[in-house]
Structures are given as C-alpha cells and as structure tokens.
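In: Following is a predicted model, sequence given first.
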Amino acid sequence: MHFGASMFLTDYSMTPAALAKALEERGFESLWAPEHSHIPLSRKSPWPGGGELPKQYYDVMDPFVTLTAAAAATTKLKIGTGVCLVNQRDPIQTAKLVASIDQVSGGRFLFGIGVGWNAEEMENHGTAFTSRAKLVRERIEAMKAIWTQSKPEYHGEFVTFDPMMTWPKPVQKPHPPVIVGGAFPHGARRAVRYGDGWIPLAGRPGQHGDVFEVVPKFRAMLAEAGRDDAACPVSIFNAPEDLDTLKRYRELGIVRVATSLPAAKEDQVLPILDRWAALIRQVG
C-alpha cells in the first residue's frame, strides 16, 4: 500500500517544491493537488464537507502549475490532480497539459478527476450541472483518443472534433491512469465504466456507505462489467492518522491512502509528515 498527501497549495502554504521534497524524503509515494477555478459569491451549492467552506477553496493555485514545480524538485515522487475538474476544462487543451506534465515529470503523473459539486462554479464555465457527468465521460474519451492516436478524432454529444495532429503524447502507455473520484455508487459506476482506479473519501459526512462496506460492492461491480480488480484499484483520500485503520485498509487491498494536509507553512505541516512517516514504517 502506497501513501500520499494532498494539500490546497496557496500563496500562504508550503511551496509545492518544499512540500514535494519533504514527502519524498519521508517515504511518501505521491502528492495530490485539488483545484477550483473560483468560488461564486452566491454560495448556493452546499459544500459536501458540511458547514462553512474553508478559505483554501477560494485561494488554491492551478494544479498543473504547482505539480510541475513539485516534479522538478523531486525524482521519484508521483504527482496527481486530486481532483481535476474536467467539466470546467477544454478537453483538447487539457489533453496537452496532461501529456506535457507526464513528459516533464518522466512519467510520474496520476490523473485524478471528478465531476464537481459547485453548480454555480461550473455554470460560469458554460457547463450544465445536470449533464456534467456525461460531459466528463466524453471529454475523457476524447482525451484518450488524443493521447493514443496519431490522428485522433472524436464525435459525441458534447465533444466533437475532426482528425487532428497534436503532441506530445504521454510517457506512460497507453496514457497516465485516469483515477475517478466520487462517492458510491455514482462515482464507482463512472470508475468502472472508464477509469483506471477509484478514489472514495474516508469519513466525509453524507458518504454513501463506509469504505469497508462499499469497496467489496465496487469490486463486485467490476466483476459484473468483466473488469479485473488490478485494472481499477482503489485509493482512499482523507485517510485518518490511525494505525489500526491503515492496517485494515491494507488488508482490504487498498492500493493507496492519502492524508489531507492543512494549507500551512512548514512549522505546522512537517510535524504531521513526521508522524505519518512513522505510520508508514509501522504499516510496512
């Protein structure tokens, strides 16, 4: 089981380079960067975490920029979007971003994606909330064509383009893993249909079932679809700092757990990382 960490990287947090170095030195496998382009002031969409929306959601920097800085400062650490809001990004340009960051990192990019929860935010990008899931699926399908074909084309309801020439192609073949975020059962269904992994959250209020209950159900969905567990492994975000729970995740066959770090400087973050480094050694 691998260990990762996520942070809303801002102008008042640790820099992505400093955080990446600290993670790599302590045996972490990956750094994950979330994204929000902006938060509309209307605040009609409730935050799924419950309560007031944390300030870091307004302030987070672009993940492709911060993760490039993280990759340049490390040699082994994987870098991932946790998650990229594909429903708010042009698929042709995003395909080039993904391929480019996979190239400059030497094949270390993990493409975590989601469909989003903030209706007003995505509507500002021209995306209808009700059809966002189908839009994301088409955009991912289109990007896979761009990454794997010399003259890709795609024709769907929301995404359509004729044959084109576009490079670079990713280092990872056929492409960086598309790891789908989202709760059970809807996020799980999307992962089964077109993902190379699934990312449920641990411990969020309103989750559709506990991780230990839904992971077996997810694997049953994979089997029903004729897919192998190894082709679509489970990563857990927001993992608790608890040895017994982490060991249970390992026994459940979870491929990766990631802790959520505060958007803060070294004096707050490094002690947390040191505690996690001890847990990594204990879990083995």
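Out: That came through fine.
In: When you work out contacts or count neighbours from here on, use the C-alpha atoms and nothing else.
Out: Noted.
In: Strands of this protein, start to end?
Out: Assigned by DSSP state E, the strands in the chain fall at 2-7, 30-33, 78-85, 109-114, 154-155, 160-161, 178-181, 198-199, 235-237, 256-261.
In: would JSON lines of those strands with distance to Thr94 be doable?
Out: Compiled in JSON lines, the strands of the chain are given as follows (distance: least, Cα to Cα, whole Å):
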{"stretch": "strand 2-7", "distance to Thr94": "21"}
{"stretch": "strand 30-33", "distance to Thr94": "16"}
{"stretch": "strand 78-85", "distance to Thr94": "10"}
{"stretch": "strand 109-114", "distance to Thr94": "11"}
{"stretch": "strand 154-155", "distance to Thr94": "15"}
{"stretch": "strand 160-161", "distance to Thr94": "15"}
{"stretch": "strand 178-181", "distance to Thr94": "13"}
{"stretch": "strand 198-199", "distance to Thr94": "20"}
{"stretch": "strand 235-237", "distance to Thr94": "23"}
{"stretch": "strand 256-261", "distance to Thr94": "24"}
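In: In CSV, list those strands along with distance to Arg139 and mean neighbour count.
Out: Converted to CSV, those look like this (distance: least, Cα to Cα, whole Å; neighbours: other Cα atoms under 10 Å):
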stretch, distance to Arg139, mean neighbour count
strand 2-7, 25, 23
strand 30-33, 20, 26
strand 78-85, 11, 25
strand 109-114, 11, 25
strand 154-155, 9, 15
strand 160-161, 9, 12
strand 178-181, 12, 26
strand 198-199, 18, 28
strand 235-237, 23, 23
strand 256-261, 26, 21
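In: right, and these - which one's nearest His125?
Out: When these are compared by Cα to Cα, strand 78-85 sits nearest His125, at 11.0 Å.
In: Now do the closest one against strand 256-261, angle only.
Out: Orientation of strand 78-85 against strand 256-261 (axes from the mean of the first three to the mean of the last three Cα atoms, to 10 degrees) gives an angle of 70 degrees.
In: how close does Ser6 get to Met221?
Out: Separation of Ser6 from Met221 (Cα to Cα, to the nearest Å): 28 Å.
In: do the same with Phe212
Out: For Phe212 relative to Met221 (Cα to Cα), the value is 15 Å.
In: Over to Pro168?
Out: From Pro168 to Met221 the distance is 35 Å (Cα to Cα).
In: Then Leu19?
Out: Taken as Cα to Cα, the span from Leu19 to Met221 is 37 Å.
In: second one coming, line it up with the first:
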Amino acid sequence: MRIGFSVPQFGPFADPDRTAAMCTALEALGCDSLWAADRLLAPLTPSEGYPGGQAMPVRYGTHLDPLLALAVAASATERVRLGSSTLNALWQPPVVLARALTTLDLISHGRLDVGIGLGWMREEYEAAGVPWQGRGARLEETLDVLDAVWRSDPVVHDGPLWTIPESTVLPKPLQGPRPPVLLGGFTPPALERVGRRADGWLGASMPLPHLHGLWAVAVEAAERAGRDPAGLRRVFRVNPEVTTSETDPAQTHHRGTVRQLCEHLGAVCATGTGTDEVLVDLQLATDSPEEYLDLAAAFMAELSRIS
C-alpha cells in the first residue's frame, strides 16, 4: 500500500509559503505522494447538494489553483509523486491543459500523475463558460488531444470540438510516452472509461460491497478492450472525520478513530493487486498546520503498520 496526503491548499492552508513548508514536512514523514484538488467557487446556494448529503464546506471558497499548488509542492520536495485528485479537465481547452501539465512534469522532474474528472457542480461549469451537457464526450476528446500532444510529433487532431493543424508542440513531458493518467468518477460510465483507456482510477474509501460492484465494471471494460486490469492503479481518497473513541463499524470508511479508518483503508486495498494507494485529505479535519502534520504522522504510522 502506498500512502499519500493532500497538498494543503484550502481555507487556512491557502497560503503558498505555508503550502511549501507543509509539503516539505509531509515528504519528511515518509509518504509516497501528495495530491492537489480542484475547486473553482463555492456557491452560497448550490443547485445540487454536496456529495454525501452534507453542506458544502465553507473553506472550499478559499483555494489555491491546483496546478500552481503542485508547482509549489514540486519546488518544496524531491522524492514524492505529485498528482491531481481530481483536476476538472473540461474548464480549459485541452491543448492549453496539455501545455500546463507538460510544464509541471518538467518542473517536478517526471513526478507527475495526471488525475482528471468531470466534477459535480453545475455552477462551476457556468462560471467557466463550459456546457454542462455532453461532459462525457468532451472528456473523451480531451483525452484524445492530450495523447496527441504528448505522444505525437508533429501533432495533429481533428475532432468534433477541437482542431489542431499539423504543428510542432514541444517540449514533451519527461515521462514517456506520457505521464500516467488516472480518471475519477463513481458511475458505471466513469468506471467503464477507466478500464478502457486510463492508467488507473481515482476512487474513494467506501463500503466494500459498493467498491466491488464499481471495480467490476472497470475490470470488464479493460478485458473487452484487450487490456490487463491488473495493470490499473487505484487511489482511494478519504476525507476523514477523526474521532477519539471508536464509532460504528459501518461508518469507518469515513468516520472513526485513526486506527478504525486505517483498518478500513487496509481492507479496501487488500481487494487489489498490492499496488493500491490511499490519499488522506486532512484539510477538513483541522485548521492548524501543526495538528495537520500530527494527524498525518498518526496515519502514516498506522497505515505503515498494516500495509
């Protein structure tokens, strides 16, 4: 089991100097990866509820840009992988996104994992001037453009949404043939896309029966596409509600003591091939950098014990 933490970038952690110092400290704890999230705005009266049925955290209205936050993390670390979980890929033209991600891969000396998805909030799409309808097809062509820019020389693309005339687009990413691409999502079409064309899945800590059902969709899609599902990575995010006393075992996929939460994450990863990764996002658990790092150390110790 690989162990990752969130890049501090929301609410009281939305300060580049603080972000850099905390990323350095998180790497020193021995973690394997750091992941930045993506939020464009926090509507005061959202049209749809926050996933999980709770109110949207107020601190999501204060945030650093995910790719720039990863650039800060890259400059503050030397070893850890750096990823996005999850970058909303459709808010900018894919050729622009490819350029930014290539630059980030070069800045990080080939440590970038590209985690992208569709998001869930209509208001962000409206603010970005991007249609809400047709998101799946837009993501498919975005992946096509990214592959064209990263893999081809010269680059050419002619699709329903974007056209790139035969062109030179350099430099290429340091990682070849391209940085790993992981896709988020929790619907059958999203998992089918993971199996058919991604390097892995950005999942979440969840009850095991739900996980088994979703992952079966990706496995079947990979097999139909002639791909080996055992080669797909899985990264399981948890935004933990940490308690001091033990809670109902049915809730330990998101709520409980550090030991309960880690034991559930261990059980989730035990369903894979030994290459799974956990992503612990502690930005909703505390306002204090010191407590954040103390909690991260506690998760590191417990996850290392059971892995």
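Out: Looks like it arrived, so ask away. Just so you know, these numbers come straight off a predicted model, no measurement behind them.
In: what's the TM-score here?
Out: Laid over one another, the chains give 0.91 as their TM-score (TM-score structural alignment, normalised by the length of the first structure), with 281 aligned residues with a Cα RMSD of 2.2 Å.
In: just checking, what residue in the second structure corresponds to Glu157 of the first structure?
Out: Using TM-score structural alignment, the partner of Glu157 of the first structure in the second structure is Pro160.
In: any idea how far Leu53 of the first structure is from the closest residue in space to Asp59 of the first structure that isn't next to it in sequence?
Out: Leaving out its chain neighbours, the residue that sits closest to Asp59 of the first structure by Cα to Cα, 6 or more residues apart in numbering is Thr10, at 5.9 Å. From Thr10 of the first structure across to Leu53 of the first structure, the span is 16 Å (Cα to Cα).
In: Looking at the two, which is more packed in?
Out: Remark: of Thr10 of the first structure and Leu53, Thr10 carries more neighbours, 19 against 14, as counted by other Cα atoms under 10 Å.
In: Can you name the residues that contact the aligned partner of the more buried one in the second structure?
Out: Under the alignment (TM-score structural alignment), Thr10 of the first structure pairs with Phe10 in the second structure. Neighbouring residues of Phe10 of the second structure by Cα atoms under 8 Å, 6 or more residues apart in numbering: 59-64, 283.
In: try Val130 of the second structure
Out: Per Cα under 8 Å, 6+ apart, neighbours of Val130 of the second structure: 90-91.
In: Distance-wise, check the aligned partner of it in the first structure relative to Lys78 of the first structure.
Out: Matched to the first structure by TM-score structural alignment, Val130 of the second structure sits across from Thr127. For Thr127 of the first structure, the distance to Lys78 of the first structure (Cα to Cα) stands at 30 Å.
In: Tell me how many other residues surround the match of Glu157 of the first structure.
Out: Around Pro160 of the second structure there are 9 residues (other Cα under 10 Å).
In: Repeat that for His186 of the first structure.
Out: 13.
In: and it, what pairs with it in the second structure?
Out: So, by TM-score structural alignment, His186 of the first structure is matched to Pro189.
In: Against Leu118 of the second structure, how distant is that match?
Out: Distance from Pro189 of the second structure to Leu118 of the second structure, by Cα to Cα: 12 Å.
In: show me what contacts Ala221 of the second structure?
Out: Taking Cα under 8 Å, 6+ apart, we find Ala221 of the second structure in contact with 192-193, 195-196.
In: I misspoke; the intended subject was Glu124 of the second structure.
Out: 40-41.
In: Asp38 of the second structure versus that one, what's the distance?
Out: For Glu124 of the second structure, the distance to Asp38 of the second structure - Cα to Cα - is 11 Å.
In: now do Gly129 of the second structure
Out: To Asp38 of the second structure, Gly129 of the second structure is 17 Å away according to Cα to Cα.
In: Looking at those two, which has the bigger crowd around it?
Out: Neighbour tally, Gly129 of the second structure and Asp38, criterion other Cα under 10 Å: the higher count belongs to Asp38, 21 against 11.
In: need the contact list for the counterpart of the more buried one in the first structure.
Out: In the first structure, Asp38 of the second structure lines up with Glu35, judged by TM-score structural alignment. Residues counted as contacts of Glu35 of the first structure (Cα under 8 Å, 6+ apart) are 8, 57, 60-63, 81-85.
In: Kindly recompute the last result at 7 Å.
Out: Glu35 of the first structure is in contact with 60, 62-63, 83-85, counting by Cα atoms under 7 Å, 6 or more residues apart in numbering.
In: go on, Gly231 of the second structure?
Out: Residues near Gly231 of the second structure by Cα under 7 Å, 6+ apart: none.
In: Now with 8 Å, please.
Out: Asp199.
In: swap in the one 5 residues further on?
Out: Under the criterion of Cα under 8 Å, 6+ apart, the contact list for Phe236 of the second structure reads 202-205, 265, 276-279.
In: Spatially central residue for the second structure, please.
Out: With distances taken as Cα atoms, centre = their mean, Ser85 lies nearest the centre of the second structure, 1.5 Å away.
In: Isn't that one up against Ser33?
Out: No - shown here, Ser85 of the second structure and Ser33 do not form a contact pair, counting by Cα atoms under 8 Å, at 11.4 Å.
In: which stretches of the stretch 151-284 of the first structure form helices?
Out: Listed in chain order, the helices of the stretch 151-284 of the first structure (DSSP state H, counting those that start in this stretch) span 186-194, 211-224, 243-252, 266-283.
In: Deepest in the core, which of those helices is it.
Out: Ranked by mean neighbour count, those are led by helix 186-194 with a mean of 20 (mean count of other Cα atoms under 10 Å).
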